[in-house]
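Visitor: sequence and predicted structure below; questions after.
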Amino acid sequence: MYRVLATASALLATARAQQACTLNTENKPALTWAKCTSSGCSNVQGSVVVDANWRWTHSTSSSTNCYTGNEWDKTLCPDGKTCADKCCLDGADYSGTYGVTSSGNQLNLKFVTVGPYSTNVGSRLYLMQDENNYQMFDLLGNEFTFDVDVNNIGCGLNGALYFVSMDKDGGKARYSTNKAGAKYGTGYCDAQCPRDVKFINGVANSDEWEPSASDKNAGVGKYGTCCPEMDIWEANKISTAYTPHPCKSLTQESCEGNACGGTYSTTRYAGTCDPDGCDFNPYRQGNKTFYGPGSNFNIDTTKKVTVVTQFIKGSDGKLSEIKRLYVQNNKVIGNPESEIVGNTGSTITDSFCKAQKVAFGDPDDFNKKGGWSGMSDALAKPMVLVMSLWHDHYANMLWLDSTYPEGSTTPGSARGSCPQDSGDPDTLEKEVPNSSVSFSNIKFGPIGSTYSGDGSTDPEEPEEPEEPVGTVPQYGQCGGINYSGPTACVSPYKCNKINDYYSQCY
């Protein structure tokens, strides 16, 4: 994407480094979310900021583009340091340029937006604490809940919500040449060690930049940027997955060339992060009727659904499991049991991850790059919330919603019901430009504090015999300080202590 502005009389930045300019006013969309305790939830007034990669990047002394289409200007950017000295990031018109709008606690992301100066594809945004800092979340021992509507994103698209170990200020304090900071969406990193990020560590990633042959807005530079990643939600209306990705380092760090590994390098597992992760996709785990469009699925993606993710501590204070629940039509619905031989379970645990790699014959890069212990350590530290809508120029999103690798019949290759010829980026941009996803009602707090609903009743299951009065349904509260309700769980579930304030039936 590029931006050419006719207005040249506005205030220009005079500082030198990766800067912020003010030809465009930066008005971040407001977004309300809730912080919860055992006694209730209270609203927090936040906002979101678009990633620096999407922003208009131009000369600090004029409106001349530093980056046009998928190429750097060779005069302004002969090398990364000079480029950072001569170029700046500018403010964003969120709705007109990026198709991003908000109302109350809901954020809406549009796939393709035709603006006055450009055609924008997708977006990536971060929740802000204040004008200059990202909102940070300590996930270990807590749960994160949100509502999502994926009815308008089909095969090949990904409405993602996830956490990464970015710096709170976008790297402004660590890297003196980064003058823009979180206010302008800098500092991105993830477990793919992406090399398409335009500024890394306060320096332009223009060295050895190769424009993409298929993506008119992107390319690959010499450097990548790595950090742990917790994918809470990668989904469209056909498939969904949640996936932890550990790294050897718990904080953002840069990498160089193919040693970065991940999607953007020739050797996928060469880097310090696990690009595959340990995923739980119900379809991939053998349940093809749990998630999809229509009332014949346990989770009907034609309707809004509440997604609950619990990061449960064990007795040693470390991560013991990552549990997924859904709430739809006021029913709490547990994640389905895996139907893969040798890979049982309905939650992500250390043993589940190890068994999955064996069952599917996948490289166990998860344990080589920090494993379960490393992921526990990452979740114990503050992470940044990311919300995005994107398509995939590398694998057409087949790894999420179709068969991948293409044509494979091995266990784990079937990930969704989308055709193997679906997901072509150019086709999606032309045929479904008005696709959109909405995230809303974000809540964060101790286990059991962010959601409510009745016990689950899967549509396919026969009715169970009526339980005695005074029993607690599956995933309901059955104990804890100041709790005065029933403590007996419906059969066959037992009351498990999560913390002093909350016990749960499962």
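Guide: Sure thing, it's come through. No experiment lies behind these values; they were computed from the predicted model shown.
Visitor: make it CA atoms for all contacts and neighbour counts henceforth
Guide: Will do.
Visitor: which residues in the stretch 51-200 of the chain form helices?
Guide: Secondary structure of the stretch 51-200 of the chain (DSSP state H, counting those that start in this stretch): helices located at 80-86, 94-98.
Visitor: now, of the ones you listed, which is deepest in the fold?
Guide: Highest mean neighbour count of the helices of the stretch 51-200 of the chain: helix 80-86, a mean of 22 (counted as mean count of other Cα atoms under 10 Å).
Visitor: list the helices and strands that helix packs on?
Guide: With contacts defined as 3 or more Cα pairs under 8 Å, 6 or more residues apart in numbering; DSSP states H and E, the packing partners of helix 80-86 are strand 203-204.
Visitor: and the strand it packs on, what does it pack against?
Guide: Packing contacts for strand 203-204, counted by 3+ Cα pairs under 8 Å, 6+ apart, involve helix 80-86.
Visitor: adding another structure so you can compare the two:
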Amino acid sequence: MFRSAALISFAFFAVAYGQQIGTLTPEVHPPLTWETCTASGCTTVDGSVVVDANWRYLHQVGSTTNCYDGNEWDFSICTSPTVCAAECALDGADYEETYGVTTTGDSLTLGYVTVSEQKNVGSRLYLMAAGSETEYEIFKLVNQEFTFTVDVSNLPCGINGALYFSQMDADGGVARFPTNKAGAQYGTGYCDSQCPQDIKFIDGVANIVDWTPNPQDPNDNSGTGSMGTCCVEMDIWEANSMSTALTAHSCTVTEQTSCTGTDCSAANATTGFCDQAGCDFNPFRLGVTDFYGPGMTVDTTQPFTVVTQFISSNNESTGTLSSINRLYVQNGNIIQNVNTNVAGITATNAISTEFCEQETTAFAETDTFDEKGGLAAMAEAFNTGMVLVMSIWDDTAVNMLWLDSDFPVGGTAPGDARGSCPVTSGDSATTEAESPNSNVIFSNIKFGAIGSTFSA
């Protein structure tokens, strides 16, 4: 994702955080079916989803006392990172009432603002392995394609309905970090290319050192600690009804890895483990302003299917990743991704090494994607395996302008215009007040051989 670690602002109010397993509320993962496909056809998989640990109620073991309240840790309980992990327990989730998350068959709905006993904004969920309560599903993507149907018709400017892959541990970090007792069953072990420092527990210990509440929004109970958590990230889908981006992020690390200081880095910086800016394919940013949106070629007023193909150099899963291709299916029509229309970029509708190099030159950016390993690093992560992530969020720092408006504000250079939303849009407080019932619906997830997951 484009945001830097300092800009992460998943807003979550009805939550607290931890690593032990609580017993106040049973954890029941909402079921979600999906399909694996070959040239011979597709087979249904009985999967489920789990909400991220960062959203969960965290309390002292054996009591209902919060370990984290408002946007501060209770240091009478959390006297050190390891003591906090031992003394605090994650509890089960009421997915619909607390987080606005519902599933029906192969369809997952993520609500934006949910008010029960407290207010919750957004969510982040992972696909669990079929038949398992303790491991995430692992996808190996080289020479494969991933397909889903999405409805963004109820996602206005400033809200992001995202579907992506992160190189998380299948067990949520339990094997590598024994102080993590909750694991994938309770949504632990998150990482991405932004090396986010807002994650409350990293490597099985509490991220309490130098904890600073989010200064951007006094009503947001998030913050940042001294640690971040890094890994390769493939943003299949970051979008609302106005704009969309397909973005690859490489890293020099080959598994979920904690960071501190300059290792966590920032967008466009050459230091740090990961490429935070990414090599992105946003049709509007790449010069085609009438391709994606209400009433356009890909009409966001109604559902459509998104197909992403990870092309191998030798047509084998062990080959080098040569390109990432995109197409859409809507109303029975296959819609090829649009070709770029930017001076200095050879017309293309796919992400490739040449495209990434040309894009950063055309937009006067640093090519951190290739510096951190580029498509070769992506292929290595893809062959190791990735976890599927689905989320809905707003942005208290820069109002999602990097996705759907002009960013930086007032910028007129090539690449600054990223969508048609006004630069005054996306303020999280305004969006939450005016569009609380927004949602994104992901359905009909399919994974398999190139050409096997879709038809006209």
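Guide: Ah, there it is. Just so we're clear, the structure is a prediction, and the values are computed from it rather than from any experiment.
Visitor: what value does the TM-score take for this pair?
Guide: Laid over one another, the chains give 0.93 as their TM-score (TM-score structural alignment, normalised by the length of structure 2), with 436 aligned residues with a Cα RMSD of 1.4 Å.
Visitor: please name whichever of the helices of the stretch 51-200 of structure 1 is nearest to Gly448 of structure 1.
Guide: helix 94-98 (34.6 Å; Cα to Cα).
Visitor: mean per-residue distance, the closest one to structure 2?
Guide: Superposed on structure 2, helix 94-98 of structure 1 shows a mean distance of 0.3 Å to its aligned residues (mean Cα distance after the TM-score superposition for structure 1).
Visitor: contact partners of that helix?
Guide: Contact with helix 94-98 of structure 1 is made by 27-29, 50, 100-101, 110, 112-116, 118-123, as judged by Cα atoms under 8 Å, 6 or more residues apart in numbering.
Visitor: let's see it at 7 Å
Guide: 100-101, 113, 115, 120, 123 (Cα atoms under 7 Å, 6 or more residues apart in numbering).
Visitor: kindly report the same for stretch 271-289 of structure 1.
Guide: For stretch 271-289 of structure 1, the surrounding residues in contact (Cα under 7 Å, 6+ apart) are 191-192, 226, 240-248, 259-262, 290, 297-298, 336, 338-340, 348, 353, 365-366, 369, 412, 414-416.
Visitor: for the longest helix anywhere in structure 1, which helices and strands make contact with it?
Guide: Secondary structure of structure 1 per DSSP state H: the longest helix is helix 350-360. Counting contacts by 3 or more Cα pairs under 7 Å, 6 or more residues apart in numbering; DSSP states H and E, helix 350-360 of structure 1 packs against no other helix or strand.
Visitor: just the buried subset of the contacts of helix 94-98 of structure 1, please.
Guide: Neighbour-count burial (16 or more other Cα atoms under 10 Å) is assigned, among the contacts of helix 94-98 of structure 1, to 100-101, 113, 120, 123.
Visitor: which of those fall in strands?
Guide: The strands, defined by DSSP state E, take in 100-101, 113, 120, 123 from those.
Visitor: what about the equivalent of Gly451 of structure 2 over in structure 1, distance to Leu325 of structure 1?
Guide: Here Gly451 of structure 2 is matched to Gly448 in structure 1, going by TM-score structural alignment. Per Cα to Cα, to the nearest Å, Gly448 of structure 1 is found 11 Å from Leu325 of structure 1.
Visitor: repeat for Tyr98 of structure 1
Guide: According to Cα to Cα, Tyr98 of structure 1 stands 32 Å off from Leu325 of structure 1.
Visitor: and Phe25 of structure 1, how many neighbours does it have?
Guide: No, residue 25 of structure 1 isn't Phe; it's Thr. 11 (other Cα atoms under 10 Å).
Visitor: Glu255 of structure 2 now?
Guide: Glu255 of structure 2: 19 neighbours (other Cα under 10 Å).
Visitor: dump the residue contacts of it.
Guide: Contact partners of Glu255 of structure 2, counting by Cα under 7 Å, 6+ apart, are 167-168, 231.
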